[in-house]
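Asks: Need coordinates for the below:
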Amino acid sequence: MLHGRMLQLSGLLALVLSSPFAVNASQASFAKAYSDYQAAVEQGDAPSIEASAKVAYELGATQFAKDSIEVANLALNWASALEKTLTGPLLAPHNQTSTAEINALYQQALTSYKHHYAKSAIELIDPLLGAALTEPNATVAKNHLQQAVDIAEKSQHKKLLADIKMTAFHRLANTELYTPRIKNFALEALESYVQILPENALDRVKATYTVGAIEFAEKHYLKAEPLFLEVIKQFDALEYTHPYALSAHAYLVDIYERKNKREQATAHCLAIGKMRPWTDTQEQQPIFRTLPDYPMSYIKAGKSGWVNLTFTVDEQGFVKDPEIIASEGGSLFEKESLKTLSKWRYAPKFEHGKAIAAKTSVRMDYTINR
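Replies: Below is the predicted model of the structure:
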């Protein structure tokens, strides 16, 4: 997102503090709250940023008109802080109550911005993206995102446009509104990143991974393969193994298995086992899973069930020694579960920075949606 809000309010805060007129207690409280917010941002302390942003917003609402640009800026600051404190990454799921609160702040800011700025003003992008990413209704979110794309296109800012297109793709990819046009947002973003960013730029590498996953999902394995290899190449320079690199290895295992290129598939499994973990000690991490096939005869019979299994994840992330410990519904569920489990890939368990074999368990549920 853009980051002009603090600069706007910093000037306003300086005006309050340097005024030749008497500063009342309420103004002084707001000035202190906003100063605390700035300090928290400088320190990168997420909980303090959220707490001080809330206080600054609440006190600012008593100092400025409800529909003023100042209150809109404060609302954006608090909304952004809430997202980071409550959910971490912007695109991670929110709990319902928090999403509604955050979305209301973005909508408030968006309404004020539309009143104060032109329809194609670049300032509208921040509240449009925030509102889209916290909006539960996919159609409303899509409208916000399209407005942001239109504004970015008029701005002729290639990086900004690519960022917004990739954001729009991630927001809508798993909704009923996913279309070839939404898919093309990701492809177009990567094309722009390749033109304007170096090979190792994180935005470009992440977009390469995303497009690789799209091509894989559409069974375009010849297109997906070089994209995943590029992701691995760029992340190899890191001192730890990025989750995207692990997943790229897993995708390549699947691609090479489909091509019956066992040696190449094994090479990527071995690479997973030799990874440098992002923590010195960590549990197994599933990085590639397929869903079991529902036995057709059981579908016709309306049978549901489940299977509980234990197994070992070895040093290379392969599933070994699967064992059924309990099941319900029939032997075909057990057969499909064992078959599916053999295709799964994990990042292995690490102790003291070294990959080790370790046992884990999973439950596979079979339910017919009526």
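Asks: CA atoms for contacts and neighbours, from now on please.
Replies: OK.
Asks: Do a quick rundown of the strands in the stretch 151-300 of the chain.
Replies: Here the stretch 151-300 of the chain has its strands, by DSSP state E, counting those that start in this stretch, at 285-288.
Asks: Mind naming the longest helix for this structure?
Replies: Counting residues, the longest helix found in the chain (DSSP state H) is helix 96-116.
Asks: State the next helix or strand along the chain beyond that helix.
Replies: Toward the C-terminus, helix 96-116 is succeeded by helix 125-133 as the next helix or strand (DSSP states H and E).
Asks: can you list contacts of that next one?
Replies: Helix 125-133 has contacts (Cα atoms under 8 Å, 6 or more residues apart in numbering) with 1-2, 76, 80, 90-91, 103, 106-107, 109-110, 140-142, 144-145, 147-148, 151, 171.
Asks: Now, of those, which are buried?
Replies: 76, 80, 103, 106-107, 109-110, 141-142, 144-145, 147-148, 151, 171 (16 or more other Cα atoms under 10 Å).
Asks: I'd like to know which of the residues you listed is nearest to Y209.
Replies: R171 (16.3 Å; Cα to Cα).
Asks: Count the neighbours of the closest residue to that closest one other than its chain neighbours for me.
Replies: Using Cα to Cα, 6 or more residues apart in numbering and skipping the chain neighbours, the partner closest in space to R171 is L133 (6.6 Å). Counted with other Cα atoms under 10 Å, residues neighbouring L133 total 28.
Asks: State the distance from L133 to L86.
Replies: Distance, L133 to L86, by Cα to Cα, to the nearest Å: 14 Å.
Asks: circling back: for the residue nearest to R171, give its distance to I102.
Replies: Where I102 is concerned, L133 sits at a distance of 10 Å (Cα to Cα).
Asks: before we move on, what about L76?
Replies: Taken as Cα to Cα, the span from L76 to I102 is 9 Å.
Asks: Ok, A347 next?
Replies: Counting by Cα to Cα - A347 and I102 are separated by 35 Å.
Asks: who has more neighbours, these two?
Replies: Between A347 and I102, counted using other Cα under 10 Å, the more crowded position is A347 (30 against 25).
Asks: between the longest helix of the chain and helix 125-133, how big is the angle?
Replies: Orientation of helix 96-116 against helix 125-133 (axes from the mean of the first three to the mean of the last three Cα atoms, to 10 degrees) gives an angle of 150 degrees.
Asks: Proceed likewise with the subsequent sequence, for comparison:
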Amino acid sequence: MNIFQHRRNKSAPFLLLFYCCTLIYFTFAASYSFGQSTLEIDDFNAAYLQYGETKNSEPEIAREAARRAYELGKELFGARSERSAMLAINYATLIADESASQSFLDEAVEIYQTVFGFGSEAMIDPLMRLGRTLNDQEKEVLARQYYRRALQLAETHLGPDSSKVGSIEIELGAISLRVGELTEAWESIQEAKIILSKYTDAGSQSGLTRIELLAGEYFLARNEYQNAIEPLLNSLAKFERYPGSNVAVRNRIALINAYENSGQQDLATIQCVAIGETRRVSENENLRPVYRARSEELNIHGIAGGVQIEFLVDKEGFVRNPRLVSSLTNSALGRNLLDLIQKFRFAPRFIDGTVVDSPNQTYTFD
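Replies: Just a heads-up that it's a prediction; the model follows:
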């Protein structure tokens, strides 16, 4: 959860302080009122900048930077400041042990309750933001905990049929689907659909589109491939207005899965080509599969480095002419892997708007 946005500019370090002042409502006057020095402000800025630059690439460094920013921020902003709550959440989401991170999350919620009022309607959005942040960090158990607290408040203050309740049910359904709790996922998805169908505003309509995507993914998780197709087509009809967006690509990949597993390869090809057309892949970049066929019989555990296969991806995203790169003593395993890779699908490469074959592609089974 970012407090301020920044751009790298080594020649002008004072810009960092400017962003901090502007976007998190921190001023020199406020800092002096707490008796803080410019050095302490600089220390906070340095820690927060390091956290922002490393949180997605070097989690251990980011965690230590977030801890320093949290401790310094409490001194600068006050222990009961909303900004201190944000810093506590940043640190908590980088702690691998969920039980250890819980105390920092509870601290953040206590601060929010002080700011907005215990059990108030104003607490709903902060709890939802906290749930979203935790979900983005794949901390589903904690995320669901805070979404459920937001749901209780929304039902109390806004009513059980409010659009806010519907939106929270979508989030709970998505989390349940991700962790494989399919019954709970379906109940939340259907409850959200019943509620949001009563509204015509843009947010509710967008939620209904997302429900269609989640419903399709639910059927895929149950291996009900034919049932998955209709809701996935319904959601794609809206998402394809933004063809290069992550959600549109996710939707198409789900459709490829459904089509491949229901014997409709020609329809899968349409989606493969559509993804390739919107993706900017360099001429020398190795393509990644958008559909991986599965085989429960293959066992490649214990093979150091895995088994690498080289092949050509044609203009429709099919694998052609696969060959083993790795040396194998088990010839039967090699043949099975060659058969399996030919069932994979790729988004073909486009160069200057024209689809082309992609030779010398590799994939490693490990």
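Asks: follow-up on the earlier one: which neighbouring elements make contact with the longest helix of structure 1?
Replies: helix 69-87, helix 125-133 (3 or more Cα pairs under 8 Å, 6 or more residues apart in numbering; DSSP states H and E).
Asks: Any idea how far the longest one is from the middle of the chain?
Replies: Using Cα atoms, centre = their mean, to the nearest Å, the mean C-alpha position of helix 69-87 of structure 1 is found 19 Å from that of the whole chain.
Asks: could you check the angle helix 96-116 makes with it?
Replies: 160 degrees.
Asks: spatially speaking, which residue is in the middle of structure 2?
Replies: Central residue of structure 2 (Cα atoms, centre = their mean): D136, 5.2 Å from the mean position.
Asks: Then A355 of structure 1 would be within a helix, right?
Replies: No. Secondary structure of A355 of structure 1 (DSSP: H, G, I helix; E, B strand; the rest coil): strand, not part of a helix.
Asks: Tell me which residues touch the closest residue to it other than its chain neighbours, please.
Replies: Excluding its sequence neighbours, the residue lying closest to A355 of structure 1 (Cα to Cα, 6+ apart) is E315, at 5.2 Å. Residues near E315 of structure 1 by Cα under 8 Å, 6+ apart: 273, 348-349, 355-357.
Asks: which of these does structure 2 keep?
Replies: With the contact criterion set to both residues aligned by TM-score structural alignment, their matches' Cα atoms under 8 Å, these that also touch in structure 2 are 348-349, 355-357.
Asks: what's around R181 of structure 1, how many residues?
Replies: Neighbours of R181 of structure 1 using other Cα under 10 Å come to 11.
Asks: now for it: what does it line up with in structure 2?
Replies: The alignment partner of R181 of structure 1 in structure 2, by TM-score structural alignment, is E184.
Asks: Name the nearest residue to its match, sequence neighbours excluded.
Replies: Using Cα to Cα, 6+ apart, the closest residue to E184 of structure 2 is S176 (6.2 Å).
Asks: For that neighbour, give me its contacts.
Replies: Counting by Cα under 8 Å, 6+ apart, S176 of structure 2 makes contact with 182, 184-185.
Asks: And the residues you listed, which is closest to E169 of structure 2?
Replies: So of the contacts of S176 of structure 2, ranked by how close each gets to E169 of structure 2 (Cα to Cα), first place is A185, at 9.2 Å.
Asks: That closest one is in contact with E169, isn't it?
Replies: No. With contact defined as Cα atoms under 8 Å, A185 of structure 2 does not count as touching E169 (9.2 Å).
Asks: What mean distance separates the helix or strand containing T139 of structure 1 from the matching residues in structure 2?
Replies: According to DSSP H and E, T139 of structure 1 maps onto helix 138-155. Aligned to structure 2 and superposed, helix 138-155 of structure 1 gives a mean residue distance of 3.1 Å (mean Cα distance after the TM-score superposition for structure 1).
Asks: one step back: can you pick the most crowded of the contacts of E315 of structure 1?
Replies: P348 (30 neighbours).
Asks: give the contact list for that residue.
Replies: By Cα under 8 Å, 6+ apart, the neighbours of P348 of structure 1 are 272-273, 283-285, 313-317, 355-358.
Asks: now, which of these sits nearest L341 of structure 1?
Replies: V313 (10.9 Å).
Asks: The residue nearest to the closest one when sequence neighbours are not counted in helix, strand or coil?
Replies: Closest residue to V313 of structure 1 apart from its sequence neighbours, by Cα to Cα, 6+ apart: V319 at 4.8 Å. Classification of V319 of structure 1 by three-state DSSP places it in strand.
Asks: Could you measure from the residue mapped onto G131 of structure 2 from structure 1 over to D36 of structure 1?
Replies: Matched by TM-score structural alignment, G131 of structure 2 corresponds to L129 in structure 1. Applying Cα to Cα, the value for L129 of structure 1 to D36 of structure 1 is 26 Å.
Asks: more crowded one of the two?
Replies: Neighbours were counted for L129 of structure 1 and for D36 using other Cα under 10 Å; L129 has more, 24 against 19.
Asks: if we can go back for a sec, redo the contacts of P348 of structure 1 as CSV? Include distance to A213 of structure 1.
Replies: Shown next, in CSV, are the contacts of P348 of structure 1 (distance: Cα to Cα, whole Å):
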residue, distance to A213 of structure 1
I272, 18
G273, 22
E283, 25
Q284, 22
Q285, 19
V313, 24
D314, 25
E315, 25
Q316, 22
G317, 20
A355, 27
I356, 29
A357, 28
A358, 29
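Asks: element containing the closest residue to T27 of structure 2 other than its chain neighbours, please.
Replies: Counting by Cα to Cα, 6+ apart, T27 of structure 2 lies nearest to C21, which is 5.2 Å off, once chain neighbours are set aside. Assigned by DSSP H and E, C21 of structure 2 belongs to helix 14-23.
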